[in-house]
Structures are given as structure tokens and as C-alpha cells.
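Enquirer: need coordinates for the following:
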Amino acid sequence: MSAALRVDKVVTSGTFSLDGGTWDVDNNIWLIGDDSEVVIVDAAHTAQPIIDAVAGRTVRAIICTHGHNDHVTVAPELAAALDAPIFLNPADDMLWEQTHPGVSHQVIEDGQRISVSGTDIEAMHTPGHSPGSTCLYLPEAGQLFSGDTLFSGGPGATGRSYSDFPTIIGSIRDRLFALPASTVVNTGHGDGTSIGDESPHLEEWIKRGS
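Expert: Model (predicted):
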């Protein structure tokens, strides 16, 4: 891992819409890289604050953790402004099409790796919040970017279309909680956490959700 690797956070505000409802949300956008190149995780609401944080660096990829509109809002705008490819798991194409009909993107699948700043970002397919939800793991840095799969205090929401509670629990239990306890979790909304802080609570989440 490059000693210069750093993670920058941008927060933007807007709305999430699905199933006829709309909610105000604040989203975390993550920039993984160094002084020369970067990967953007999620593309929420407003492009300019993200472009400002890129600060002229080469953008290797714009990776959307899932297809909900608040995570892909400005992905095409960023791709055009920054000359960067967009990646999304194809299981969320029906969600992507609701926001960006007819706009193409590249595919990211389980186990796929994208390199930046001397380290690998590994895609982990973690369905449940949406069919294509994908977490991004940096093993050398001990960091996970969980999108809306895992938060401080529990799993992501599963009460709307294309979501499933048993599926997200399985993804968290089998994939995320298999990571080292010290792994830092950078979430799609709100405060971060760690695998070790969340894993003891799995059974209570199951009881709460059943």
C-alpha cells in the first residue's frame, strides 16, 4: 500500500425517491487515492463539491455501491467532467434506469479489483438493501466502504422494492463479519463504525427484524 494513500469524505444533501415516496437525505461520498489519482465511491446529489474534492487528480473510476437514485444522481455528470468510467453491479440496472434511462455504465462484479495509489479495491457483492449492492474492501488499508449495507447500529433498510431482510443479514454475516474486527467501516450515510463494533449485535438485529 502506498504510504500516501488517503480517504477524503464529501457530504452532499438531496432526496432519495423510491416506490412513490421521497425523503431528504445526507450522503457520504468517499474519495480513495493520493495526490495524483483517486477513485470516487458514490455520486450523490451535487457534482461540484465532488469535483472540488478531486482537485484535479486523475479519476480512475466512479464506483456506485448500488443503484438507488441518491447514490447515482450525478454519476454521468461526473463521468463527463472527470473523464472517468462509471461502475455498477448489473443486478441494480433496473434502479439505475429509473434515474439515468439509456445511459451506459461498466460492470463491477464480486471479486473484481480496481487499483489506485498502489493498493487494490476489492468488490464484495452484498445483496439485500438492493440486489446489486456492493461493498468495497481495501485489505491492505483495513477499510471497508459499505454503501447502505451496513451502518453504525445495524443493517441498511429493507422495507422497499428490491430489498430483502434475510438476504442483507446473510450478506453481513457471511461476507462482512468474516473481515478482521479492526476493519474500519465507511458508510453511505451518517457516522462510520468498525466490524468489531457491529458484529456482536447480529442476533439482536435478526430478532428485531423478524
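
Enquirer: make it CA atoms for all contacts and neighbour counts henceforth
Expert: Noted.

Enquirer: quick one, longest helix in this protein?
Expert: Taking DSSP state H as the criterion, the chain has its longest helix at helix 165-174.

Enquirer: what packs against that one?
Expert: Contacts defined by 3 or more C-alpha pairs under 8 Å, 6 or more residues apart in numbering; DSSP states H and E place helix 165-174 against strand 154-155, helix 202-209.

Enquirer: how about the ones you listed, which one is nearest residue 16?
Expert: If you check each of these against residue 16 by C-alpha to C-alpha, strand 154-155 wins as the nearest, at 17.7 Å.

Enquirer: let's compare: structure for the following, please.
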Amino acid sequence: MSDKDHAVRIDRVVTKGTFSLDGETFDVDNNVWLVGDDEQVLIVDAAHDARAIHEAVAGRHVTAIACTHAHDDHVDAAAELSVLTGAPVLLHADDHELWSHTHPGRKTDGELTDGRILTVAGIEVHVIHNPGHTWGSCSLYVPFLNAVFTGDTLFHGGPGATGRSYSDRPTIEASIRNRLLTLPGDTAVHTGHGQDTTIAAERPNVPAV
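Expert: Have a look, this model is predicted:
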């Protein structure tokens, strides 16, 4: 393992804003995750405050802005952040319609597809399609860091919400059971809102078939 590998780390930026869907608006705090080293970084979600996120990048090369899903509170800063960093915005195709509600006329730059491997700072980031919270929701699994970034699919306490458009409770539960709970139990779960958890801690919180 090289010195560079040792320098790979996860940074969190908490941003504040609103979430709007189905005619309702709520105040929310979002976790924005930066994965990388002193030279390169991958941004997970672009919530609310492009300049605060850009400041946390601290001059590093941004390989991509990966959006776990297209609810407005996770992508509202994506276009501006892409301009500030020069990085492409990546999103699963099944969330393009949701994306267009926030960014009409501005398409994403690439797609997150199940099984795709992104690279940053010499490590692999595996894309896991996790439909249910939205149809295009994805998690990002980083084996080197023993961590998974789950957006709003899996929280401390169980599955994310499915009471709004573009969502389905049986789908999210099956997606979590089949694609996330199979990861090693000590895998750290870094969520889109709130505190971290682990895969083992959440196994009792997801209903069995």
C-alpha cells in the first residue's frame, strides 16, 4: 500500500436548504461527501451551496459530481458546481425526469449505471442501482474505505421515505436487502441526511421478505 493510498479520506460538508416535491416544501440539512486525497476528489451529491462545496474541494481536481438521486435537495447546486469545478455531473438515467424539474434545459453529462466503476485517487467506487426512494437512486460502494454512500436509500434507522412521486416501498426494501445488506456488516454507511450507521446495524431495520 502506497503513501498515496493512506492519504485517501472522506470529508463531509453539511449544507442547508429546502426539499420540494408534490407541492410541499421542507427545510433540510444535507450531507455532501468528498472522497479522495490531496490531489483528486469525487463529490457525492451537490446540495444547496455550490460555493461551500467548492471551498471544501480546496483546489483539488474533481473527477465527477455523482448524484445519488435527483430530488432537488441533492442536485440543486450541481449545475453551478460543475461550472466552478469543470467536473461532469453523473446521474442514473431513470432519474432524468426528476432532474429536469430542477434543471430544465440542462442535461447531465454522464450516467451512473449499475456495476459501473468510477475511479478517484487510485481507488474504485462501485455504482449500485438502488431503486425505490426514486427510480434512479444509486449507492456508491468504496471497498478500499469499507464505506458505502447511500443517499436517501438507507439511513440510520432503516429505509428512506417512499411516500411521494417516483417511489415505492416494496421496491426500496428489496433493493436494500438484495444489494446493500449483502455488503460486509462493518461497512460504514454514509447517508444523505443525518448520522452515519453500519450495514450490520441496519439489517434488523429492513423487513424480511
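
Enquirer: follow-up on the earlier one: right, so the helices and strands packed on helix 165-174 of the first structure: which one is the most enclosed?
Expert: Most buried of these, by mean neighbour count (mean count of other C-alpha atoms under 10 Å): strand 154-155, with a mean of 20.

Enquirer: residues in the second structure aligned with that one?
Expert: Counting by TM-score structural alignment, strand 154-155 of the first structure falls onto residues 158-159 of the second structure.

Enquirer: now for the residue nearest the centre of the second structure: which residues touch it?
Expert: In the second structure, the centroid-proximal residue (C-alpha atoms, centre = their mean) is residue 68; its distance is 3.4 Å. Counting by C-alpha atoms under 8 Å, 6 or more residues apart in numbering, residue 68 of the second structure makes contact with 44, 45, 74, 91, 137, 138, 139, 140, 150, 151, 152.

Enquirer: re the thing from before, centre of the chain to the following helix or strand past the longest helix of the first structure, how far?
Expert: Later in the chain than helix 165-174 of the first structure, the nearest helix or strand by DSSP states H and E is strand 184-187. Centroid separation for strand 184-187 of the first structure versus its chain: 10 Å, with C-alpha atoms, centre = their mean, to the nearest Å.

Enquirer: likewise stretch 29-38 of the first structure?
Expert: Its chain's C-alpha centre and that of stretch 29-38 of the first structure lie 15 Å apart, by C-alpha atoms, centre = their mean.

Enquirer: okay, now that stretch: how far is its last residue from its first?
Expert: One end of stretch 29-38 of the first structure to the other measures 12 Å (C-alpha to C-alpha, to the nearest Å).

Enquirer: give the buried residues for it.
Expert: Residues of stretch 29-38 of the first structure classed as buried by neighbour count (16 or more other C-alpha atoms under 10 Å): 29, 30, 31, 32, 33, 34, 37, 38.

Enquirer: tell me which entries of those residues lie within strands.
Expert: Residues of those located in strands (DSSP state E): 29, 30, 31, 32, 33, 37, 38.

Enquirer: turn these into JSON lines, columns for distance to residue 188 of the first structure.
Expert: Below are those laid out as JSON lines (distance: C-alpha to C-alpha, whole Å):
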{"residue": "29", "distance to residue 188 of the first structure": "7"}
{"residue": "30", "distance to residue 188 of the first structure": "9"}
{"residue": "31", "distance to residue 188 of the first structure": "12"}
{"residue": "32", "distance to residue 188 of the first structure": "14"}
{"residue": "33", "distance to residue 188 of the first structure": "18"}
{"residue": "37", "distance to residue 188 of the first structure": "22"}
{"residue": "38", "distance to residue 188 of the first structure": "18"}
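
Enquirer: now, the most widely separated pair of those?
Expert: For those, the maximum inter-member distance is 16.0 Å, found between 29 and 37 (C-alpha to C-alpha).
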